[in-house]
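Trainee: Dropping the sequence and predicted coords here.
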Amino acid sequence: MQNKNIIGVDLGGTTIKFAIITRDGEILEKWSIPTDISDEGTHITPSIIRSIKDYMEKNDLKATDFLGIGMGSPGTVNKKKGTVIGAYNLNWKTEQPVEEMITGQTGIPLFIDNDANVAALGEKWIGAGNNEPDVVFITLGTGVGGGVITNGELVHGAIGAAGEIGHMTVDKHGYKCTCGKQGCLETVASATGIVRVAKDGAAAFGQETPLKKAILDGEKMNAKKIVDAAKDGDAYGLAVTEEISDYLGLACGNIANLLNPSTIVIGGGVSRAGEFLAERIRKHLAVYAFPTIRESTKIRIAELGNDAGVIGASSLVLTESIHQSNK
């Protein structure tokens, strides 16, 4: 058992990433395939099975050579049943028996959790979380997701939906969210939310700047352009970044007050802004966090990038295997 490696799977809306990972979290090999979401996502699980079996055949490996398969998936994951439902970016509207299919056809035990939870495990284990027991992970991408780890364990909640950090209300009079609520963090701090904030505030900003002009001229805009403009000293870019950082500082302050994590890790595409963003979030966290918590909570930028999902998935296998052997 000590020498057995793990298969990590990170299921995304456009790409499915695979990796062979040691028990120490070292990636030995990785590959990816496109995600085929046609026909209500019915091709997705069979393609995962086929890719794993192809790898095993090419390398003359058996099911018993692996400790398990760890997998992160969008949507609401039922860990006990090994099913996923409501992963709309995969066209999975009905319950998908993922574990039954993958374990049934590969012979390897599958352990599955929500993709943001799994990325949180990766960052906690060998990333910015420094293997500390109390870590919160916030991912800022097309949407805003999160994972909460307390006492070394993922928090799942009553129905497995804990960690929906993107749907914390940060402005009760704010934008309507795709979830149906108003003023969710996702509406302003996701990559698309940042662009929306910048476009909506441009005309009223009292100073002419290159970024403001580009927006008003209808140039194609993304979050990176806005943050890069801020880094270059563009007054409007700085104003937008400050507003976004305030929303994130408010969310992080509330998270810190409630959970008292040692570290809040910021990941996802927006986190590529690095310390430029982190230092601003820290400044606003100090406004919203309880004094003793303010001093003890670190804001750190994620370190694992696109590998967080597959590494976290492999740590899921290790954690679950330990739990099962202790029963």
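Mentor: Now that the structure is in, tell me what you want to look at.

Trainee: all contacts plus neighbour counts: C-alpha atoms, from now on.
Mentor: Fine.

Trainee: Regarding stretch 253-271, how distant is the last residue from the first?
Mentor: Using C-alpha to C-alpha, to the nearest Å, the gap from the first to the last residue of stretch 253-271 comes to 18 Å.

Trainee: and the comparison structure, right after this:
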Amino acid sequence: MATTSVLGPADLGRANRARVIRALQVHGPMSRSEVARELGIGRGSVTTIVQPLLDQGLLLELAKVPAAHGKPPRPLWFADTWQLGAVFAAPDVLVVATVSLDGQVLQRSRARFTDVDSFRTTLLTHSERLFRADTLLGIGVGSAGAVDVPTGTIMENYRIPTLNHLPLGPLLADHFGVPVYVDHHPRVQAIGDLWFGVGRDCRDFASVYTGDVLGVGLVADGRAVHGPRGGGGEIGHTVVDQHGTRCMCGQLGCWYTVASLGWLRDRARELGIARPDELTSRILAADPSDAARTLRGEYARNLALGLANLEQLLGSGTYVLHGDAAGGGDAFAALVAEEITRRIPRRGAEIRVIAAPEQDDATILGAAGLVMFRTYDAQL
């Protein structure tokens, strides 16, 4: 017989604080009255909810602003007392950063690694330089490869198998003495879009990473979606052609084999496009040749192949391109949207495909947002 957990006062308090934090992330500084209207609660309730956040130094009250009537309000905003640690463990690159509670990247460093030993050394060296334990609220990590979320362990990384079974979360937690949260890279990227980026005003969307890897983070009803122990997101390894090319995961015809940067460069070589090994979507977008136009169309169709399957399942309607495909800009995003639309039933719903901005910090911001999400959110 199924059971339903009962939410206690602590759960409800945490959930309400999460709602206030989320409202500020979306709308910017807000007075108590504005927060009350946004959340549909009384102004007195707002004071009760935010007082612990003020006491902890997470929020502060800004200077009074002029008011036409009544007492001048003092908007609530994020304090600079605390910082968030953020790590992006890509297949061969580590990015370490500190982020303010309002989503500003304060410092960052980037370095390459070759094996698990250089990974550990590089991670701790750069983290020690950037993180201050006395101001660090927590550390969030977006990691390539499958992640066991409860333990913060990298389970399997096809591109860097030497990292398999690395207890990444405990490594950082033991060193810095703060909570550490590790999750799958595309899901962390989606949290970055949701908390700090183009997804702030969108409750249902998919955040798509393209390049040397291919993955998707899903947001449904304003929440990042995952399976038990952090499963899901490895959509690049769904099969689109059972007679296709052998994938690095061992299967035949994975979506990755026809919609990754490796495929793009191989196809460019076949079409006679110059310097195929250096080709990116950004370079391709600037090439006026017939061969480049052909390749752009094929790439858009191949990306749309997997995204249309996702649309058939979930109907998210909005897709945010990151990584290589984002370099193709709005024109390429529009091609992908057209191809998705062509493959799905005509329900009259508009398909939106958005190219992430050139300065794309979604994963680093998502890693920082992961700390806020896990600390102050509640699974309601």
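Mentor: Arrived safely, thanks for sending. What you see is a predicted model; the values in this text were computed from it and never measured.

Trainee: Drop the TM-score for these two in here.
Mentor: The TM-score (TM-score structural alignment, normalised by the length of the first structure) is 0.83; 302 aligned residues with a C-alpha RMSD of 2.5 Å.

Trainee: So which bits of stretch 157-165 of the first structure are buried?
Mentor: G163, I165 (16 or more other C-alpha atoms under 10 Å).

Trainee: meant to ask about stretch 128-148 of the first structure
Mentor: Neighbour-count burial for stretch 128-148 of the first structure, with 16+ other C-alpha under 10 Å as criterion, is recorded at 128-129, 132-141, 143-148.

Trainee: element containing the nearest residue to G13 of the second structure once chain neighbours are set aside, please.
Mentor: Ranked by C-alpha to C-alpha, 6 or more residues apart in numbering and with sequence neighbours excluded, the top spatial neighbour of G13 of the second structure is I49, at 6.8 Å. Assigned by DSSP states H and E, I49 of the second structure falls within helix 43-55.

Trainee: Pull the residues that contact that helix.
Mentor: Outside of helix 43-55 of the second structure, the residues that reach it under the criterion C-alpha atoms under 8 Å, 6 or more residues apart in numbering are G13, N16, R17, V20, R32, S33, V35, A36, L59, L60.

Trainee: start and end residues in the first structure for the helix or strand the second one falls within, please.
Mentor: In this structure, N16 of the second structure sits in helix 9-27 according to DSSP H and E. Counting by TM-score structural alignment, helix 9-27 of the second structure lines up with no residues of the first structure.

Trainee: Quick one: distance of the following helix or strand past that helix to the chain centre.
Mentor: The C-terminal neighbour of helix 9-27 of the second structure among helices and strands, as given by DSSP H and E, is helix 32-39. How far helix 32-39 of the second structure lies from its chain's middle: 28 Å, per C-alpha atoms, centre = their mean, to the nearest Å.

Trainee: just to revisit the earlier point, burial measure for the residue nearest to G13 of the second structure, as a count.
Mentor: The burial count assigned to I49 of the second structure is 20, neighbours taken as other C-alpha atoms under 10 Å.

Trainee: From the contacts of helix 43-55 of the second structure, list just the buried residues.
Mentor: When those are checked against 16+ other C-alpha under 10 Å, the ones flagged as buried are G13, N16, R17, V20, R32, S33, V35, A36, L59, L60.

Trainee: Pick the one among the residues you listed closest to T363 of the second structure.
Mentor: Distance ranking of those against T363 of the second structure, using C-alpha to C-alpha, places V20 first at 23.0 Å.

Trainee: who's in contact with that closest one?
Mentor: By C-alpha under 8 Å, 6+ apart, the residues touching V20 of the second structure are V35, L39, V50.

Trainee: how about a markdown table for these, with distance to H27 of the second structure added?
Mentor: A markdown table is the format used below for those (distance: C-alpha to C-alpha, whole Å):
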| residue | distance to H27 of the second structure |
| --- | --- |
| V35 | 10 |
| L39 | 12 |
| V50 | 16 |
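
Trainee: closest to F131 of the second structure among these?
Mentor: For these, with F131 of the second structure as the reference and C-alpha to C-alpha as the criterion, the closest is V50, at 26.8 Å.

Trainee: Aligned to that closest one, what sits in the first structure?
Mentor: Looking across to the first structure (by TM-score structural alignment), V50 of the second structure lines up with no residue whatsoever.

Trainee: Quick check: buried residues in the helix holding N16 of the second structure?
Mentor: Within helix 9-27 of the second structure, the residues that count as buried by 16+ other C-alpha under 10 Å are 11, 13, 15-25.

Trainee: Onto which residues of the first structure does the longest helix seen in the second structure map?
Mentor: Ranked by residue count and defined by DSSP state H, the top helix of the second structure is helix 290-314. The counterpart of helix 290-314 of the second structure in the first structure, using TM-score structural alignment, spans residues 235-259.

Trainee: How far does the matching stretch sit from its chain's centre?
Mentor: 18 Å.

Trainee: Now that stretch on the second structure. Mean distance?
Mentor: Taken over the aligned residues, the distance from stretch 235-259 of the first structure to the second structure averages 1.6 Å (mean C-alpha distance after the TM-score superposition for the first structure).

Trainee: So what's the residue count around A111 of the second structure?
Mentor: By the criterion of other C-alpha under 10 Å, A111 of the second structure has 13 neighbours.

Trainee: what's the counterpart of it in the first structure?
Mentor: Alignment of A111 of the second structure against the first structure is given by TM-score structural alignment, with I33 as its counterpart.

Trainee: and T48 of the second structure, how far is that from R14 of the second structure?
Mentor: Distance, T48 of the second structure to R14 of the second structure, using C-alpha to C-alpha: 12 Å.

Trainee: ditto for D204 of the second structure
Mentor: D204 of the second structure is 23 Å from R14 of the second structure, where distance means C-alpha to C-alpha.

Trainee: now do A308 of the second structure
Mentor: A308 of the second structure sits 37 Å away from R14 of the second structure, going by C-alpha to C-alpha.

Trainee: Count the neighbours of Q359 of the second structure for me.
Mentor: The local packing of Q359 of the second structure (other C-alpha under 10 Å) involves 6 other residues.
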